[in-house]
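>>> sequence and computational prediction follow.
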Amino acid sequence: MASAAPAVSSEPTKKEIRLVIAASSAGTVFEWYDFFIYGTLAALIGQAFFPADNETLQLLLVWAGFAVGFGFRPLGAILFGYLGDKLGRKYTFLVTVTLMGIATAGVGLIPSAATIGIAAPIIVIFLRILQGLALGGEYGGAAIYVAEHAPPEKRGFYTSFIQASVVGGFVLSIAVVLACRFLIPDDQFAAWGWRLPFLLSIVLLVISLWMRFKLSESPVFKAMKEAGETAANPFTESFSYPGNKKRIFVALFGVTGVLTTIWYTAFFSGLSFLRGPMRVEPLTVELILFTAGLISMVFYVIVGRWSDRVGRKKPIMVGALAALVLLFPIFWGMGSLANPGLARAAAENPVVVSGPECTTDPFAELFGNEQTECGRILETLTSSGVRYTLEPADRLSLSVGGEAVPIAEEWLADGSARRDGVQAALGQRGFDFTRQSPPAINIIGLLALLLVSAMLSALTYGSVAALLAEMFPPKIRYSSMSIPYHIGAGYLGGFLPLIAGIIVARTGDIYAGLWYTWAIVAFGVVVAWWGLPSGPPRDFEDNG
């Protein structure tokens, strides 16, 4: 059933369109900066607000806080999607960017857990919830606002700047952290300087509001309002409109599930992998990710423009299928280049753990339980980036390259002693646990692999704003595209670092978390092949 959009009374001028793209993209960059700065500073966030003797548990708690913000994105999509379809696109995303800026600055003002105890992580989680609500309304508003100003033949190109702006937020978060590191000594940055990137959010908020106040309402929404054709209840109509349930299902699993898991694997898993188990110097990692992100922003615009010619389905299918083939090789290559000594030692001297109850529970301490003795050894190996093989036995033992490693009593009682002891014993057998500064040729290789990951992300993400705008009827477009997008991005993507981290902690395989991404993308390929329209782009009234 088709639903023709009301006639737009006047086409925006080229100058107006440039302002629309610039203001919407800048606001999106700032808002995603606010959201990503938490992940960029994950290690320091953990030390300040989630202190734990267990390094794996500390990182998982940080990623749990990261996931909480994403978990509330669907609620924000429902709330602000309703307001966007009822009151207008412009004023709704003015509210979302304000909420995001205030919540982000708040994180920089919270005293540490050492000062106020359990109240610190509770306040952090509350502010992450506010960020999630705000972000749930931001993306749909910015994407639709640009799409409804763009001529149909350039919709993919114009909206691709919104997709590139998401990466821009990540790049800006790293740039600010790098600037702070260069200006503030390391010890002071760890003590208090990490708060400055959060407080900068207030400045970005002022700039964003100034730019967005200069915008006028979307011409499509103005035409609908003048014709009295706005939705009575956008949320319920999103599920009752003919054919919309299928479109929402396809948007959730065939579009968002694919793009979001590839995106977070490329950028956040890459960041966590290099800084964590590969032990690369933080500054080196940030410079590599900054460069990869900055270059990759161009990819999204190229893909968006390409989709105006070949349609939205083709780039998504190409990127998703390529990801299934390349995902593991990319990370294997990164592991070999980032820490060659660790990779070589693992191959030449395989680590074998034997003993009873050889399972690890990363959340045991959190719930007052105790890890088994074998579980403690496994947790230490995992947090050290060491792959191991388990063998059943009646007593606990650890061997490297067939040679037994004596397990000292203090290893089982004290986490720091265990980490130092295990790493020292393995270090004598070729394992390198020092912070890595890879040679220039290896850094170039890491950058190339990250750019391949970014290209996969661009193929599956660059045309999505235009695609989702075209999939849904104008009067319920804000709600209909925001709900599946933020459920997918919030749960399938936002929980990725946490889920992948748990998989790694339980298996002891630093690459095992990639299976989560692979499974989501594989299912999404089937859904996208079945549900996305082929051929040149079409407006909703032509698709309907």
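Sure, I can see it. Numbers count the residues shown, from 1 in each chain.
>>> rest of the way, CA atoms for contacts and neighbours
Will do.
>>> just checking, residue 474 touches residue 5?
Yes. Residue 474 sits in contact with residue 5 when judged by C-alpha atoms under 8 Å, with a separation of 6.2 Å.
>>> joint contacts of the two?
Counting by C-alpha atoms under 8 Å, 6 or more residues apart in numbering, the common neighbours of residue 474 and residue 5 are residue 220.
>>> which one of these two is surrounded by more residues?
Neighbour comparison, residue 474 and residue 5: the larger count goes to residue 474, with 26 against 17 (by other C-alpha atoms under 10 Å).
>>> show me what contacts the more buried one?
By C-alpha under 8 Å, 6+ apart, the neighbours of residue 474 are 5, 220-221.
>>> distance check, it against residue 480.
9 Å (C-alpha to C-alpha, to the nearest Å).
>>> tell me how far the strand or helix carrying residue 499 is from the chain's mean position?
Taking DSSP states H and E as the criterion, the element that holds residue 499 is helix 496-507. Its chain's C-alpha centre and that of helix 496-507 lie 15 Å apart, by C-alpha atoms, centre = their mean, to the nearest Å.
>>> helices or strands next to it in the packing?
helix 55-71, helix 257-264, helix 373-383, helix 514-531 (3 or more C-alpha pairs under 8 Å, 6 or more residues apart in numbering; DSSP states H and E).
>>> got another, please set it beside the one above:
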Amino acid sequence: MTGTSATVEREPSQKEIKLVIGASSAGTIFEWYDFFIYGTLFYIIGPTFFPSGNETLEILLVWATFAIGFGFRPVGAILFGYLGDKLGRKYTFLVTVTLMGIATAGVGLIPSAASIGIAAPIIVILLRVLQGLALGGEYGGAAIYVAEHADADKRGYFTSFIQASVAGGFVLSIAVVIACRVLIPEQAFLDWGWRVPFLLSIVLLGISLWMRLKLNESPVFKAMKEAGETAGNPFVESFTYPGNKKRIFVALFGVTGVLTTIWYTAFFSGLSFLRGPMRVEDSLVEIILLIAGIVSMAFYVVVGKWSDRVGRKKPIIIGALLTLVTLFPIFWAMGNLANPGLAESAKARPVVVSGTQCVTDPFADLFDRTQTSCGQVLETLTASGVSYTIEESDTLGVTVGGTPVVFGDDWLTDGASRRDGLQDALSNEGFDFSKQTPPFTSILGIIGLLLVLGLLSALTYGSVAALLSEMFPPKIRYSSMSIPYHIGAGYLGGFLPLIAGFIVARTGDVYAGLWYTWAVVAFGVVVAWWGLPSGPPRDFDDNG
């Protein structure tokens, strides 16, 4: 069935298949929930663990720590991929889900930086490292476990539930935050209630372990073990097996690079875009993302099933090409629906900043560098979602529709005074910096645009577990698919919020960060077109 001379004695029953899919998917939802709750609550975690008085820096530090967790995913892929190919699929992902649950609950127990100083962010970083290691072993184990239980003609459909579960983890994180907001008063939620979603991880861990302990080992792995065909050193053999270097390259750039940047752009960039520069009311953003996420989960299953008929390559190529064409228009339209007054005010009353060395340095405060006066003004305008143009001048100044802004005495020494002062001056000229609640029709439009992004994500992600399982030989499958997947997801995707945020901070254009996604997808679609097999799905033995 899957390219090994060892035979599987008995095909799993339909009841067993449902248990395999259900337990694997539930565990994946819980594990991704643990990872995503950190990003969902970024706006609270920043001032709690990385207080600096600089909103832009705090958010970038949150995304940097978010990225650190992703950065360790390839290490987890190597470690747990080795164990999965040597010891088995089942027990390896029992270890990963346990590690993830404990690390996530730990974040909810860390005192704030105001209480224990620098120790707080250090502990956060260490726990994010453990989460990254755990996640590096989770996806490969769950995906392979389901794939190796499935018939070839249903592999895309069955494994698509694992892909939908990734989105499910994000949806669950949003749902839990909304529930906590309803049950806990707003100020209490900001003070301590945000810790509850992290502590809930212990409950989810118990459920996940209970479900997964009921599972048997993968029939393919058992057959290989009984036949003595397991790999001696799966990590080394992943790079020495004939043709595997090309497969890893294609899996990294042509598959994972495409799917992961689209996924994080759809959900995390959409979340931070609406909540940040567009200033949409926090709870409304969460409801919008919840609805879009729930509906989008169905897309992954539909695409996975479709790929069983048309092959894995076609949906990925279609999704990637459509992303290149529609990415910027979708976000432009979303911005116009979410906060049309901001764009209209900037067009009617253009903001012009004049001065010397007008370049922002988002990490100046962190590395004790001196931010130029003009850079400070630009950074504040960008954080406020205000577009501007720059004119060279010996004198620092800001005009709004040609009207000069009078600087306060402490604007260049106190970030909060500069923000409040600039926003007050712009408000007097017609800018609105209050939290926005768009009309109902606009909310429906935003949800529709997020669903388009969700569909693009599903096209490039829905069939991937089946595809990667089919690309690599069974005896080194866990390692071979986990390494490129988690390097791509860890670095190309996990660093996306940080890189996109940095680009926005440097350019002052809230849409400029999308160029990172566009570039990665453009390169990836070329690699996918060249390297992925066309036609109906084929087992590894058939496509070599």
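Sure, I can see it. Bear in mind the structure is a predicted one, so any value in this text is a computation, not a measurement.
>>> that older thread, give me the mean distance between the helix holding residue 499 of structure 1 and structure 2.
By mean C-alpha distance after the TM-score superposition for structure 1, the fitted helix 496-507 of structure 1 averages 0.3 Å away from its aligned residues in structure 2.
>>> which residue in structure 1 lines up with residue 29 of structure 2?
With TM-score structural alignment as the criterion, residue 29 of structure 2 lines up with residue 29 in structure 1.
>>> output the contacting helices and strands for the host helix or strand of that match.
For residue 29 of structure 1, the host element (DSSP H and E) is helix 14-40. Packing partners of helix 14-40 of structure 1 (3+ C-alpha pairs under 8 Å, 6+ apart): helix 55-71, helix 89-107, helix 119-147, helix 155-183, helix 196-199, helix 201-213.
>>> got the angle for the following helix or strand past the last one vs helix 119-147?
Note on helix 201-213 of structure 1: by DSSP H and E, the next helix or strand toward the C-terminus is helix 219-227. Angle between the axes of helix 219-227 of structure 1 and helix 119-147 is 80 degrees (criterion: axes from the mean of the first three to the mean of the last three C-alpha atoms, to 10 degrees).
>>> and the angle from the helix holding residue 29 of structure 1 to helix 496-507?
30 degrees.
>>> average distance between helix 14-40 of structure 1 and structure 2?
Mean deviation for helix 14-40 of structure 1: 0.2 Å (mean C-alpha distance after the TM-score superposition for structure 1).
>>> so whichever helix or strand comes after that helix matches what in structure 2?
Next helix or strand after helix 14-40 of structure 1 toward the C-terminus (DSSP H and E): helix 42-49. Counting by TM-score structural alignment, helix 42-49 of structure 1 pairs with residues 42-49 of structure 2.
>>> show me what the matching stretch is in contact with.
With C-alpha under 8 Å, 6+ apart as the test, stretch 42-49 of structure 2 has contacts from 38, 58-59, 61-63, 112-114, 120-121, 124, 190, 194.
>>> how far away from the center of its chain is it?
Using C-alpha atoms, centre = their mean, the offset of stretch 42-49 of structure 2 from its chain centre is 18 Å.
>>> what of stretch 436-446 of structure 1?
Here the centre of stretch 436-446 of structure 1 is set off from its chain's centre by 24 Å, with C-alpha atoms, centre = their mean.
>>> go on, stretch 92-106 of structure 2?
Here the centre of mass of C-alpha atoms in stretch 92-106 of structure 2, compared against the chain's by C-alpha atoms, centre = their mean, lies 19 Å away.
>>> how about stretch 430-440 of structure 1?
27 Å.
>>> contacts for it, please.
For stretch 430-440 of structure 1, contacts defined as C-alpha under 8 Å, 6+ apart pick out 278-281, 284, 337-339, 341-342, 345-346, 384, 423, 427.
>>> what about the nearest residue to residue 217 of structure 1 once chain neighbours are set aside, how many residues nearby?
Excluding the flanking residues, the one nearest residue 217 of structure 1 by C-alpha to C-alpha, 6 or more residues apart in numbering is residue 90, at 5.5 Å. By the measure other C-alpha under 10 Å, the count of residues near residue 90 of structure 1 is 20.
>>> the one 3 residues further on now?
Burial of residue 93 of structure 1 is recorded as 29 neighbouring residues (other C-alpha under 10 Å).
>>> repeat that for residue 206 of structure 2.
For residue 206 of structure 2, using other C-alpha under 10 Å, the count is 13.
>>> ok, the corresponding residue of structure 2 for residue 381 of structure 1 - contacts?
In structure 2, the residue paired with residue 381 of structure 1 according to TM-score structural alignment is residue 381. Shown in contact with residue 381 of structure 2 (C-alpha under 8 Å, 6+ apart): 387-388, 419, 422, 508.
>>> got it, and residue 302 of structure 1?
Contacts for residue 302 of structure 1 (C-alpha under 8 Å, 6+ apart) come out as 157, 462.
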